[in-house]
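Chemist: Next come a sequence and a model predicted from it.
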Amino acid sequence: MLDANMKAQLAAYLERMTQPVEIVASLDDTPASADMQALLEDIAEASARITVTETRGGPQRTPSFQINRPGETTGPRFAGLPMGHEFTSLVLALLQVGGYPPKVEQALLEQIRALDGDFDFEVYVSLTCHNCPDVVQALNLMAVQNPRIRATMIEGGLFQQEIEERRIMGVPTVFLNGTFFGSGRMSLEEIVAKVDSSAGEREAKKLSAKEPFDVLIVGGGPAGAAAAVYAARKGIRTGIASERFGGQVLDTLGIENFISVKETEGPKFALALEEHVRHYDVDIMNLQRAKALRPGALVEVELESGATLKAKTVILTTGARWRNINVPGEQELKNKGVAYCPHCDGPLYKGKRVAVIGGGNSGVEAAIDLAGIVRHVTLIEFDTKLRADEVLQRKLRSLPNVEVIVNAQTTAITGTDKVDGLTVRDRAGGEEKRVELEGVFVQIGLVPNTEWLKGTLELSRHGEIVVDAKGQTSVPNVFAAGDCTTVPFKQIVIAAGDGAKAALAAFDHLIRN
């Protein structure tokens, strides 16, 4: 199953184990079980601390395997073959069950161990989803730390009947004790906070008691991370409050244009951003969504949690999110056939008909990727022609299972409990046409995360924060950087540079005032 290079790397990683591990596999006579058996044999060969026991059939999903400490039966379970993006989840589970400590703050580990109740998590994934491993790894860690927590990764492509029965149209999707828990990317902190109902109130009190910062950054994407590093290097009291560290980068698959980094993936890049910030004396406050900005000699930022943070200067780096098409059915059928990440959710539509809305680079790239998985792709563009790069358009035109409709407006997405089609209107003649399909991928650009600032500082007609050459906003002591501002060309490298510039401007403001 594993090539020689992967076997060598695995063996090197597993040397960090300090305790024996038992893997119990439930197999049958299918090709998928044969592949799993071969994988487990390779794992057993990689470490003398690992033993593998095979059973045939039984109450567990087949094929699947569980990673346990000797004498225990509550370790993480993998239903399906954890390859692709999930191979890292497998390695981490082996290490943690084998005694290697996770890189998580001690306070969070203690919170997990103290959770009172029985929690049976099931997370449905696709092996091409770059958001899924974070959720799988978080749940696995919880299962290792607390014997009353169980975690099972389920490969949607292999257990297609469960996908249909539970009407799962997007991954990752998590069930807790048989009931829907959540979908999409979730961090370990988010999951723990959701099951620990009193955590939010405790955290809000702790945040409100903090002393004022010299620089408070709101938003944890590339702009926010760069601002935090540059501010901290000046030796001033720096804090960063973010809903999720990494921001939109977490939803980006391939990054090939960040200078000096030839190629990487969004989640890896986001992790590197956070690690760089943590290298300095920066107070990182995760899972914090800003609610209001109150200007003054000390600027106040009110959070959705009820906490209020104070600072001499504030840098807003709240970024942007996927733009909605705002037609009937979009919100009602989100994650029920309406999706925004073709890399994550595309495999769930194997052999089905889908539409991609948007003819820019993102839309055409999505259509090309999906065409290799699904039965048919309909690409819908509002303009009279596609706006993607010509090289992408040539590739698109070469695909036999793609239809392009231009000068068309999507007017509705239809379906009851899942998408069954959409309607488009010809902008030239006015005729409406129905397209029958099972999935819709929206790729029409970004909208800045600035609604909470309306009426507080100057915004452009597109909702972007108006800034000058130094990142200064219309409000004294408040700066902004990145995709949420009027700075043109929304790129990671530009956002990072803007964040650094805003931090230097804030520091200059502090020493002059």
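Modeler: Received the coordinates, thanks.
Chemist: drop to CA atoms for contacts and neighbour counts, all remaining ones
Modeler: Noted.
Chemist: which stretches of the stretch 351-500 of the chain form helices?
Modeler: 361-371, 390-397, 492-512 (DSSP state H, counting those that start in this stretch).
Chemist: I would like the residues contacting the shortest one, please.
Modeler: The one in question is helix 390-397. Residues from elsewhere that reach helix 390-397 (Cα atoms under 8 Å, 6 or more residues apart in numbering): N361, V364, E365, A367, I368, L386, V402.
Chemist: show me the contacts for the third one.
Modeler: So that's E365. The neighbours of E365, taking Cα under 8 Å, 6+ apart as the test, are L392.
Chemist: what about versus this one:
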Amino acid sequence: MLDTAMKTQLKAYLERLVRPVEITAFVDDGAKSKEMLELLSDITDCSAKVTVTERRDGDAAGARVPSFALSSPGESIALTFAGLPMGHEFTSLVLALLQTGGYPPKLEPEVIEQIKALDGDFVFETYFSQSCQNCPDVVQALNLMAVLNPNIRHVAIDGALFQKEVDARQVMSVPTVYLNGEVFGQGRMGVEEIVAKLDTGAAARDAKRMAEMNRFDVLVVGGGPAGATAAVYAARKGIRTGVAAERFGGQVLDTMAIENFISVPYTEGPKLAAALEQHVREYEVEILNLQKAVKLVPGADIVEVEFANGASLRSKTVILATGARWRQMNVPGEDAYRNKGVAYCPHCDGPLFKGKRVAVIGGGNSGVEAAIDLAGIVAHVTLIEFDSALRADDVLQRKLKSLPNVTILTSAKTTEVLGDGQKVSGLVYENRNTGDSVKVELEGIFVQIGLLPNTEWLKGAVELSPRGEIVVDAHGQTSVPGVFAAGDCTTVPYKQIVIALGEGAKASLSAFDHLIRSSAPKEEAVKAA
């Protein structure tokens, strides 16, 4: 199962175990059970502290087959993997082994205490796919919580392996998390976000803590590449710096492969986002995660930012780096069937549509790449492009057109998403050449039509372009003195990670220059002296 290099690396990790790890494997005679046992055998070969016990009464014990549970003698830990945690989830397995084996987690002490203090009975079930880069954050967060708090149980389920269960629960997006049998959440969630949803008093405590904070010299709103860079550059100047982000890492967290980050031939979004946060934390930066900005209040000397929890932060300068999100079609049925067949991440959700018919909306690079990837999984792909021709690179178009299970529709405007009340059943598009409406029966729709800046909350406060982007000059200065902006939320062309990094640095240096100039003695006062 594991190659020599992976086993060598795993052995080095498992040397950090401080207590035994007991694995209970629920298996049958099926091929997947044999594959899982082979994986577990490789793990036991890497550490004498890990043992495996086989059980063939999974149904009677209430366990999925194949699955395996992790625990440690004398500890009350309920942590289970149903299926094979390979692909992106292999890291989740390694961390689960380490944490079950007593290796301390890399988590702020106050968050650990908050998890341990949760009272109640929490049974979590997370459906993941091995190709989903968003799933590991959720799986790892809930696994850790299950290790820290005996009231929390977690089962991570490979949706592709338990297809009947996925169909019965109509899981059409990963990660999907159930709590005590009810949907708890969908999409990427970190430990802090999950705990905040469980701990009803967390928002009020955050608001109180924020209200007591001193004024910042630079307050960065947003924690993506632009925001992280701005924070590092400001902190290195020795001035009081804060970062308030709805989710640290931003859209990079949803990015699969990154192959154009100069000097790094290949990396993945979550890995880069973690590195960005780690770099920021090396400096004296006040990081406020899970904080949604709702209003900017400019002032003569101080700028105030109000947040959804009711708190406000005050700063001499503000850098807006709120990024962008996937653009929606804004047609009837899209909202009703989001995560019920309407999806935005083909890498994450594609495996759930194996053998089904899907559509991809958008003929740019992202849309054509999505269609190519999905064609290897689903029964049929219909690509729908508004313009008269595809806009993707020629090499991608040639690949797409070579696939036998792909239909390409141009000059087509999607007008409605259809469903049966539970899930998507089709869509309607308008032939822009004839004006005819055409119905297409399918089970999934992947929307790939570009980005929308996260700037709605800034209307009336700073100048925005007709596309909703923050208008900035060559220095990152907005229409409001002391307020700067950087990254995908601005009018700077070419929305690329490397450009956002540079723009974040520029905005931070401009903010520092503004602080110096605004604090310099007035010319009249110098002459009088």
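Modeler: That came through, no problem. From a predicted model like this one, the values you see are computed outputs, not experimental measurements.
Chemist: TM-score for these two?
Modeler: After superposition, the two chains reach a TM-score (TM-score structural alignment, normalised by the length of structure 1) of 0.99; 513 aligned residues with a Cα RMSD of 0.7 Å.
Chemist: Select only the buried ones of the contacts of helix 390-397 of structure 1 in ChimeraX?
Modeler: Only the buried entries of the contacts of helix 390-397 of structure 1 go into this ChimeraX selection, using 16 or more other Cα atoms under 10 Å:
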select :361,364,365,367,368,386,402
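Chemist: what do we get in structure 1 for V406 of structure 2?
Modeler: Aligned counterpart of V406 of structure 2 in structure 1: V402 (TM-score structural alignment).
Chemist: Relative to L348 of structure 1, how far out is that match?
Modeler: Relative to L348 of structure 1, V402 of structure 1 is positioned 18 Å away (Cα to Cα, to the nearest Å).
Chemist: Same list (the helices of the stretch 351-500 of structure 1) but as JSON lines, adding distance to G430 of structure 1.
Modeler: JSON lines is the format used below for these (distance: least, Cα to Cα, whole Å):
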{"stretch": "helix 361-371", "distance to G430 of structure 1": "24"}
{"stretch": "helix 390-397", "distance to G430 of structure 1": "26"}
{"stretch": "helix 492-512", "distance to G430 of structure 1": "40"}
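Chemist: Quick check: which of those is buried the most?
Modeler: Highest mean neighbour count among those (mean count of other Cα atoms under 10 Å): helix 361-371, with a mean of 23.
Chemist: which residues in structure 2 does that helix match up with?
Modeler: Using TM-score structural alignment, helix 361-371 of structure 1 pairs with 365-375 in structure 2.
Chemist: mean deviation of that stretch from structure 1?
Modeler: By mean Cα distance after the TM-score superposition for structure 1, the fitted stretch 365-375 of structure 2 averages 0.3 Å away from its aligned residues in structure 1.
Chemist: now the helices for the stretch 1-150 of structure 2?
Modeler: 4-14, 31-46, 58-61, 90-100, 109-116, 135-148.
Chemist: Of all these, which one is nearest L418 of structure 2?
Modeler: Closest of these to L418 of structure 2 is helix 135-148, at 27.6 Å (criterion: Cα to Cα).
Chemist: after superposition, how close is the closest one to structure 1?
Modeler: On superposition with structure 1, the mean distance recorded for helix 135-148 of structure 2 (mean Cα distance after the TM-score superposition for structure 1) is 0.2 Å.
Chemist: neighbouring contacts of that helix?
Modeler: Defining contact as Cα under 8 Å, 6+ apart, one finds that helix 135-148 of structure 2 is touched by 76-79, 88-89, 91-92, 95-96, 99-100, 105, 112, 115-116, 124, 126, 128-129, 152-154, 156, 174-175, 187-191, 348.
Chemist: how about the strands in the stretch 101-250 of structure 1?
Modeler: 119-125, 149-155, 173-176, 179-183, 213-218, 238-241 (DSSP state E, counting those that start in this stretch).
Chemist: could you say what helices and strands the third one packs with?
Modeler: Right, strand 173-176 of structure 1. When contacts are defined as 3 or more Cα pairs under 8 Å, 6 or more residues apart in numbering; DSSP states H and E, strand 173-176 of structure 1 sits against strand 119-125, strand 179-183.
Chemist: In structure 2, which residues correspond to that strand?
Modeler: Aligning strand 173-176 of structure 1 against structure 2 (TM-score structural alignment) gives residues 176-179.
Chemist: do the same with the last one
Modeler: Under TM-score structural alignment, strand 238-241 of structure 1 corresponds to residues 241-244 of structure 2.
Chemist: Same check on the fifth one?
Modeler: Strand 213-218 of structure 1 corresponds to residues 216-221 in structure 2, going by TM-score structural alignment.
Chemist: quick one: the matching stretch to structure 1 mean distance?
Modeler: Mean deviation for stretch 216-221 of structure 2: 0.2 Å (mean Cα distance after the TM-score superposition for structure 1).
Chemist: Next, the buried residues of that stretch.
Modeler: In stretch 216-221 of structure 2, counting by 16+ other Cα under 10 Å, buried: F216, D217, V218, L219, V220, V221.
Chemist: just curious, which of those residues is nearest to N330 of structure 2?
Modeler: Nearest to N330 of structure 2 among the buried residues of stretch 216-221 of structure 2 is V221, at 27.0 Å by Cα to Cα.
Chemist: wouldn't that closest one be in contact with F248 here?
Modeler: No - the pair V221 of structure 2 / F248 is not scored as a contact, 10.3 Å apart, by Cα atoms under 8 Å.
Chemist: on that earlier part again, which among the buried residues of stretch 216-221 of structure 2 gets closest to D28 of structure 2?
Modeler: Of the buried residues of stretch 216-221 of structure 2, the one sitting nearest to D28 of structure 2 (Cα to Cα) turns out to be V221, at 52.2 Å.
Chemist: got a list of what that closest one touches?
Modeler: V221 of structure 2 sits next to G227, V243, A244, A245, A293, V318, I319, L320, A321, T322 when contact means Cα under 8 Å, 6+ apart.
Chemist: and the gap between T490 of structure 2 and A117 of structure 2?
Modeler: Taking Cα to Cα as the measure, T490 of structure 2 falls 42 Å from A117 of structure 2.
Chemist: So which of those two has more stuff around it?
Modeler: The neighbour comparison of T490 of structure 2 against A117 (other Cα atoms under 10 Å) goes to T490, with 31 against 13.
Chemist: check contacts around the residue nearest to the spatial centre of structure 1.
Modeler: Centroid-nearest residue in structure 1, with Cα atoms, centre = their mean: R185, separated by 3.9 Å. Applying Cα under 8 Å, 6+ apart, we find R185 of structure 1 in contact with N131, C132, D134, V135, P172.
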